[in-house]
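# Turn this into a structure:
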Amino acid sequence: MSVGAMGVFGRRLLFAVDARGYGSADTARQRDIQTVLPRLLSDAAEAAGLDRASWVRQAGGDSEFAVLPAGSGEQALVEPFMRRLDAGLRAYNRDRVPAARLALRAAVHFGPASEAPNGFVGPGPVEVSRILESEPLRRALAAAPDATLAVALTAPIFTEIVAQGYTNFRPEEFREVVVAKKEYRGRAWLWVAGCDVHTLDLGDSDSGSDSGSDSGSGSEPDSPSGSRPGSGTASGSASAPNSGLASDSDSGSTPSGVGGGDSVTNNLYGTTIRGNVVFGISK
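Next up, the predicted model:
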């Protein structure tokens, strides 16, 4: 087999997760988060029939980026993994005061990712990182103070897994948003455990502009008030899981097929990316 300069091409199932409020926590609280997070992820993986020991993982204290083995089931990572993760978080938080409760943001993508000397390269790892750190996902979790988990799915996962009925999630449980950040532009579908994501105010999300610069500090936004309904179904077509989703260029144009979703500017903070190499997802 002929191998090009970039090595062997492949598409992989990608997962990223990050804890809310880690940077403002004291040392004892940070240690507690670092202890419980791997356990919660392992419990959720076991419930979903996923072999977490086979994941290639990059830990970041309050976060993790993982590349799952080829052939891993996309639907299992959406459900029951996310349901079990939410249940584990609720059990952990049950007897804790609000300041000590744990809440997570998570993102799932299926796209190009190839091994490199210091991690993985390709648009796939970059995309899942950008979605994880996107402003709408941060705002969705901040706007639902009782929620423990906010999840963002990229187009290949939502359109070909959720929308096609391969999980027990209903498509209308998700809210479509547009994430724009410098060279990256794409869609994501948000789900917040235990609440109607369409009632959440995600801030100024109508302009769809891509300034090409970081517009925010990356800190957790204050919980907004009010409501803004969004779209929970896919508009247009998207790549199937076996074809991946390529990032758009710096043209600033709206991706083909984007309809009634919210348009937002993404903030990338705490993820070190050099070229297309993701070195970790941490603050």
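
# From here on, just use CA atoms for contacts and neighbour counts.
Noted.

# and Thr27, how far is that from Glu135?
Going from Thr27 to Glu135 by C-alpha to C-alpha, to the nearest Å gives 27 Å.

# neighbour-wise, which of these two wins?
Glu135 (25 against 11; other C-alpha atoms under 10 Å).

# contacting residues for the most centrally placed residue in the chain?
Closest to where the C-alpha atoms of the chain average out (C-alpha atoms, centre = their mean) is Ala107, at 1.8 Å. Going by C-alpha atoms under 8 Å, 6 or more residues apart in numbering, Ala107 touches Phe15, Ala16, Val17, Val128, Ser129, Ile131, Leu132, Val151, Ala152, Leu153, Thr154.

# Please identify which helix or strand holds the fourth one.
Put plainly, it is Val128. Element membership for Val128 (DSSP states H and E) is helix 123-132.

# Show me what that helix is packed against.
strand 11-19, strand 104-112, strand 149-154, strand 184-192, strand 277-281 (3 or more C-alpha pairs under 8 Å, 6 or more residues apart in numbering; DSSP states H and E).

# can you give me how far the helix or strand that the second one is followed by is from the chain middle?
What it means is strand 104-112. For strand 104-112, the following helix or strand on the C-terminal side (DSSP H and E) is strand 114-116. Distance of strand 114-116 from its chain centroid, counting by C-alpha atoms, centre = their mean, to the nearest Å, is 21 Å.

# contacting residues around strand 114-116?
Gly7, Val8, Phe9, Gly10, Arg11, Phe120, Val121, Gly122, Val277.

# rewinding a little: dump the contacts of Ala107 to CSV, plus distance to Val36 and neighbour count.
Shown next, in CSV, are these (distance: C-alpha to C-alpha, whole Å; neighbours: other C-alpha atoms under 10 Å):
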residue, distance to Val36, neighbour count
Phe15, 18, 23
Ala16, 16, 27
Val17, 13, 28
Val128, 23, 26
Ser129, 22, 29
Ile131, 24, 35
Leu132, 20, 31
Val151, 19, 25
Ala152, 22, 29
Leu153, 24, 26
Thr154, 27, 24
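
# Just flag the most distant two among those residues.
With distances taken as C-alpha to C-alpha, the most widely separated pair in the contacts of Ala107 is Val17 and Thr154, at 14.2 Å.

# Next, the structure of the following sequence, for comparison with the previous one:
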Amino acid sequence: MNENLIEAKPRHRLLVANDIPGFSRRDEAAKIAVRQALYTITQNACEAAGVRWRAIRHEDRGDGIFMILNSAGLETLLTPLLRETLAGIRRHNRSVIDPQHELQLRMALNDGYVHQDPYGVTGEAVNLLFRLLEAETFKRQLKESTADFGLIISDSVYRTATGYRLIDSKDFTATCVDVKETRTHAWTYIPSGS
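Model prediction:
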């Protein structure tokens, strides 16, 4: 056996990443305010969906959060978590006076096998998650809609969720993803009335 090989221990996980568009264009006080709002909304949404925040492995991304969920299922993420996140964003935006403190959020959801080590997680599922989040077509859809929330999910998540009727396929739009070496299609949801 080659001693240089690291023993991989892949585990299937649900992966979520979110990002605040236009974060770097805000002044420092606004960045602090919207980061605090992002964490408050995300933690509250997880708890309301029955996913304990302390049980989630999460990594700060400056203008977003990367979350690895060990035990929550799609039925948790595609219903209560999204509903609570959207409600939290809308409550926050109604309460602020300064437009720089308003929150718009992009969220990506994928599932797959990842290798977890002391530094974090790695794997194709992680790469795809962040390619989805950065897809120009998704960014453009959200910007043109002026909505305060948008979700993009991988094709595998979409097929599973529609197959089990966790989501309504009419709410989602097929979207091309062409980021770095990744060329695939995914599905976006941008709720009306945002």
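
# thinking again about what came up before, which PyMOL command selects the buried ones in the contacts of strand 114-116 of structure 1?
Remark: buried members of the contacts of strand 114-116 of structure 1, expressed as a PyMOL selection using 16 or more other C-alpha atoms under 10 Å:
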select buried, resi 11+120+121+122+277
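
# Pull out the buried positions in stretch 167-177 of structure 2.
Across stretch 167-177 of structure 2, burial judged by 16+ other C-alpha under 10 Å covers Ile167, Ser169, Phe172, Thr175, Cys176, Val177.

# Helix, strand, or coil at the fourth one?
When states are read from DSSP: H, G, I helix; E, B strand; the rest coil, the local structure at Thr175 of structure 2 comes out as strand.

# quick one: it from Ala186 of structure 2, how far?
5 Å.

# ok, back up a step: between the buried residues of stretch 167-177 of structure 2, which is nearest Arg83 of structure 2?
Nearest to Arg83 of structure 2 out of these is Ile167 (C-alpha to C-alpha; 12.2 Å).

# SS state for the closest one?
Applying three-state DSSP: Ile167 of structure 2 is coil.

# wait, it sits on Val157?
No. Counting by C-alpha atoms under 8 Å, Ile167 of structure 2 does not reach Val157; the two are 10.4 Å apart.

# re earlier: so which of the helices and strands packed on helix 123-132 of structure 1 comes closest to Ala87 of structure 1?
Here strand 149-154 is closest among those (C-alpha to C-alpha), at 9.7 Å.

# residues in contact with stretch 143-162 of structure 2?
When contacts are defined by C-alpha under 8 Å, 6+ apart, stretch 143-162 of structure 2 is touched by residues 74, 86, 89-90, 103-111, 129, 132-133, 138, 142, 167-169, 185-194.

# Which secondary structure elements does the longest helix seen in structure 2 sit against?
Longest helix of structure 2, by residue count under DSSP state H: helix 28-48. Applying 3+ C-alpha pairs under 8 Å, 6+ apart, one finds that helix 28-48 of structure 2 contacts helix 82-95.

# mean distance, the helix it packs on to its aligned residues in structure 1?
Overlaying structure 1 shows helix 82-95 of structure 2 at a mean distance of 0.9 Å from the equivalent residues (mean C-alpha distance after the TM-score superposition for structure 1).

# who's in contact with the aligned partner of Asp63 of structure 2 in structure 1?
By TM-score structural alignment, Asp63 of structure 2 lines up with Asp62 in structure 1. Asp62 of structure 1 makes contact with Asp18, Ala19, Tyr22, Gln30, Ile33, Gln34, Leu37, Ser282, according to C-alpha under 8 Å, 6+ apart.

# among these, who's most crowded?
Those, ranked by neighbours (other C-alpha under 10 Å): first place Asp18, 23 neighbours.

# distance of that one from Ala48 of structure 1?
Asp18 of structure 1 is 20 Å from Ala48 of structure 1, by C-alpha to C-alpha.

# Repeat that for Phe65 of structure 1.
Taken as C-alpha to C-alpha, the span from Phe65 of structure 1 to Ala48 of structure 1 is 18 Å.

# These two: which is more packed in?
Phe65 (26 against 20).

# how about the more buried one, what does it touch?
Applying C-alpha under 8 Å, 6+ apart to Phe65 of structure 1 gives the contacts Leu14, Phe15, Ala16, Val17, Arg57, Gln58, Ala59, Gly280, Ile281.

# so how many other residues sit close to Val126 of structure 2?
So Val126 of structure 2, with other C-alpha under 10 Å, has 25 neighbours.

# That one pairs with which position in structure 1?
Checking TM-score structural alignment: Val126 of structure 2 goes with Pro125.

# Test my guess that that match contacts Ala113.
Yes. In this structure, Pro125 of structure 1 is within contact of Ala113 by C-alpha under 8 Å, at 6.5 Å.

# just to revisit the earlier point, pick out whichever of the contacts of Ala107 of structure 1 sits closest to Arg52 of structure 1.
When these are compared for distance to Arg52 of structure 1 (C-alpha to C-alpha), Phe15 wins out at 11.5 Å.
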